[in-house]
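1. I'll drop the sequence and a predicted model, then ask my questions.
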Amino acid sequence: MAFASAASAANTVGDTSKDVEVAELPGDSISDLAFSPTNDHLAVASWDKKVYIYEVGASGAQGKWSFEMGGPVLGCAWSADGTRVAGASTDRSVHIVDLRQAPGGGNCQTTQVAQHDDAVKSVRWFTLNGADYIATGSWDKTVKFWDLRSPTPAGQINASERVYSMDVKNDLLVVGTAERHIHVVDLKEPTKIYKTIQSPLKWQTRVVSCFTDATGFAVGSIEGRCAIQYVEDKDTALNFSFKCHRQQDPANRDVAKVYSVNAISFHPQHGTFSTAGSDGTFHFWDKDAKHRLKGYPEAGGSITATGFNHTGNIFAYAVSYDWSKGYAFNNPQQPIKLKLHPIAPEECKPRPGGKKR
């Protein structure tokens, strides 16, 4: 499936000249980032064992708080009210910090809220019966659900394989595992798997991301492809996949370099979405019109994490080593950047006439 706009079309080339580079950076690769759902605070998880929380303003981002864990931090997430941040680590634990108890900034004391038998890859908050819960996905092949008022899990799902990516929107939980399994869960009944499918993409899953309206999700893989999948069987005719993050060899038009799709983020208002990859580029797409809205110049290294702020007028992206070549290739020459892209009014809007989802 091809998207409608040609990659060479001049009107789809985006401008990054106004992007702001954050000066205070983690000491190692950035594994995840997340904006607060209530204000312009940005949490950034790093392989240096820390989570950094920035205040984002017109002039850029200033480091405000941080907390450290016992191993590299692979995931981070905000509570719905924007007061707490969770970090998921290779030390098999999840810790949270309550920013209401650290108003002045600086290093924060954390509370451990979850424990697994292997590294925790993903963490997400959700609400059940008016109470806050955390879902944690681990390489121990489980997803556990934690009531923050109790030290033991409120329930768990046994996944088909190691959890590589996980996302939540409203009552929808999507879990992407090794061996291309995808579990779909209705969080009104969190310990039951609603549906399990094989990824429509032929190679390893890197990321899953829920639609803004929670009717489906996008999947990105190591082979430079993205799939759009709806939850309900009645919508399967709307499912499709497309190529992205590939570069044609100028010397041989039959050969393309293929790059991993590392991050997918949905715009909170428009329902359009971004993909970003190890080719160092990001793109904005309209899934309903099957149209690429904008593609942006190479950022100087692999893009490992992305996110829109709650109003959808800032897009954050992290440039750092993506570990695709293992420990030996992570050296001081690998760039680490955190950049903020201001969204122009028309940049992420769906094409006229297309339905919003």
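-> Ah, there it is.

2. From now on I want contacts and neighbour counts done on CA atoms only, so please keep to that.
-> Noted.

3. tell me which residues in the helix or strand containing Ala61 are buried?
-> Using DSSP states H and E, the element containing Ala61 is strand 60-68. By neighbour count with 16 or more other C-alpha atoms under 10 Å, strand 60-68 contains the buried residues Ala61, Gln62, Gly63, Lys64, Trp65, Ser66, Phe67, Glu68.

4. Kindly report the same for stretch 200-216.
-> Those would be 200-201, 203-216, for stretch 200-216 by 16+ other C-alpha under 10 Å.

5. Spell out the residue ranges of the strands in the stretch 1-150 of the chain.
-> Ranges of strands within the stretch 1-150 of the chain are 20-21, 30-35, 41-46, 50-57, 60-68, 73-78, 84-89, 93-98, 106-107, 111-115, 120-128, 131-138, 142-147, based on DSSP state E, counting those that start in this stretch.

6. Including distance to Leu293, could those strands go into CSV?
-> Shown next, in CSV, are the strands of the stretch 1-150 of the chain (distance: least, C-alpha to C-alpha, whole Å):
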stretch, distance to Leu293
strand 20-21, 21
strand 30-35, 23
strand 41-46, 25
strand 50-57, 26
strand 60-68, 25
strand 73-78, 28
strand 84-89, 32
strand 93-98, 37
strand 106-107, 40
strand 111-115, 40
strand 120-128, 29
strand 131-138, 33
strand 142-147, 35
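
7. Indicate which one of those strands is closest to Gly301.
-> strand 30-35 (12.1 Å; C-alpha to C-alpha).

8. take a look at this one as well, against the first:
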Amino acid sequence: MSTFGAPPAGNPNALTPGDCCVPQPGNDGISCLKWSPTANILVSGNWDGGLRCWQVHEQGGQIQAMPAAQVNHPNNAPVLSACISADGTKVFSGGCDKAVRMYQLGQAPPNNVPFQIGTHDQPVKGVGYIRSSNLVVSGGWDSKLKFWDQRQQQPVGVFDLPERVYDLDVHENLLVVATAGRHIIEYDCSGQPREHSRVTALHKYQSRCISCFPDSKGFAVGSIEGRVAVHYLENGAGKQSFTFKCHRQESSVYAVNGIAFHPVHGTFATVGSDEAVNFWDKDIKSRIYSFTETKRPISCAAFNNQGNLFAYASSYDWSKGSSNVPQGNEIFIHKVKDDEILSKNRNVSGHNR
């Protein structure tokens, strides 16, 4: 039991005192957090080259996390992105070794290095899994989007992009890619993936993160200047694309490091360089809940498939360069309450009253 995460007593980097502090989070910055779609298994990617997994459950009313596995990209090359297959058996990752890799959960790979299924000419910044076709999609700083079937090391499809990939996300048959230059490219992945449309992000500065709506009817993009753009694929009555300011403190502006949608209610979390976490409702254009600021930037976050657990990383995001780097990296798991993620104008099923 000593290896299980325990709720920290007054940990200044946790959102609430009861949040589970995940053990063995790694020795360098945490770039991504992903939950399995089939079980409470949490996966992280780190700048130390590690890809780590934990089994998470509740015991005695407390959330607990047990280290389950760790594999590493070669030469400690930073892991920049990860995703999990629809059946929860495989983890895919991309990073600074320019490779797309696959790890079969529960099976130790040779030399503890995940199997390479693809490659780019530059670091791989984003990976995603397309359930309908069982394809893995990867986007790199080589301005390429590639699709892989896991059984061969040649892509089954390649798209040229206008710029380097900064982030991508997949939900059902919607794939969205955010690149440098504020380009957003939308793809329809029903059948053979094909480009649907291109738009320019509504915010005025560099995009940093992107996330699909749970109903696949749009997406949200976070920028380096403390602003989120909410884009609908089809504008309609009450569904007009818009932007809003967040992660700002008086005259200071901070990057939005991550956007995580709640899988049930469609509300969402933003995390930022200002050490803050906020929950929002896009339908009524309102903030639902704001947590007390932590003592480190929040680099990434994710809700589990049921929406009752929220994982977040207290980790340096390099927003201030190499000076005054805060020590340590931690991952926490917060048990989500209805009044935090559900606005008063919604009922518990997630539909507007």
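-> Received the coordinates, thanks. Since this is a predicted model, take the numbers as computed values, not measurements.

9. which position in structure 2 aligns with Thr177 of structure 1?
-> Alignment note (TM-score structural alignment): Thr177 of structure 1 maps to Thr179 of structure 2.

10. What secondary structure category should be reported for Lys234 of structure 1?
-> helix (DSSP: H, G, I helix; E, B strand; the rest coil).

11. Run a quick neighbour tally on it.
-> By other C-alpha atoms under 10 Å, 8 other residues sit near Lys234 of structure 1.

12. show me the residues around the aligned partner of Phe310 of structure 2 in structure 1 that make contact.
-> Correspondence of Phe310 of structure 2 to structure 1, assessed by TM-score structural alignment: Phe315. Phe315 of structure 1 makes contact with Thr306, Gly307, Phe308, Asn309, Leu340, His341, Pro342, Ile343, according to C-alpha atoms under 8 Å, 6 or more residues apart in numbering.

13. ok, now with 10 Å
-> 19, 35, 265, 267, 274, 306-309, 339-343 (C-alpha atoms under 10 Å, 6 or more residues apart in numbering).

14. so of these, which ones are in strands?
-> Per DSSP state E, strands hold the following members of these: Phe35, Ser265, Ser274, Thr306, Gly307, Phe308, Lys339, Leu340, His341, Pro342.

15. how about the second one, what's its partner in structure 2?
-> What that stands for is Ser265 of structure 1. Superposed on structure 2 with TM-score structural alignment, Ser265 of structure 1 falls opposite Ala260.

16. With Arg124 of structure 1 instead?
-> In structure 2, the residue paired with Arg124 of structure 1 is Gly128, using TM-score structural alignment.

17. just Glu68 of structure 1 next, same as before
-> By TM-score structural alignment, Glu68 of structure 1 lines up with Asn72.

18. wait, doesn't that match sit right on Gly26?
-> No - contact criterion C-alpha atoms under 10 Å: Asn72 of structure 2 and Gly26 do not qualify, at 11.2 Å.

19. ok so, going back, so which strand or helix has the match of Phe310 of structure 2?
-> Short version, using DSSP H and E: Phe315 of structure 1 is in strand 314-319.

20. compared with structure 2, how much does that strand deviate?
-> Compared with structure 2 after fitting, strand 314-319 of structure 1 deviates on average by 0.5 Å (mean C-alpha distance after the TM-score superposition for structure 1).

21. Please name the residues that touch His183 of structure 1.
-> So His183 of structure 1 contacts 157, 159-160, 166, 173-177, 193-199 (C-alpha under 10 Å, 6+ apart).

22. Just the buried subset of those residues, please.
-> Ile157, Ala159, Ser160, Met166, Leu173, Val174, Val175, Gly176, Thr177, Ile193, Thr196, Ser199.

23. what's the closest non-adjacent residue to the fifth one?
-> When the adjacent residues along the chain are set aside, Leu173 of structure 1 lies closest to Val185, with 5.0 Å between them (C-alpha to C-alpha, 6 or more residues apart in numbering).

24. try the fourth one
-> Counting by C-alpha to C-alpha, 6+ apart, Val175 is the residue found nearest to Met166 of structure 1 once chain neighbours are left out, at 4.5 Å.

25. Give me the neighbour count for the counterpart of Glu161 of structure 1 in structure 2.
-> With TM-score structural alignment as the matching criterion, the partner of Glu161 of structure 1 in structure 2 is Glu163. Applying other C-alpha under 10 Å, we find 17 residues neighbouring Glu163 of structure 2.

26. got it, and the one 4 residues further on?
-> Per other C-alpha under 10 Å, the neighbour tally for Asp167 of structure 2 reads 26.

27. so what secondary structure elements neighbour whatever helix or strand it lives in?
-> Using DSSP H and E, Asp167 of structure 2 falls within strand 165-171. Strand 165-171 of structure 2 sits against strand 79-84, strand 124-130, strand 135-140, strand 144-148, strand 174-179, strand 183-188, strand 207-212, strand 218-223, with contacts defined as 3 or more C-alpha pairs under 10 Å, 6 or more residues apart in numbering; DSSP states H and E.
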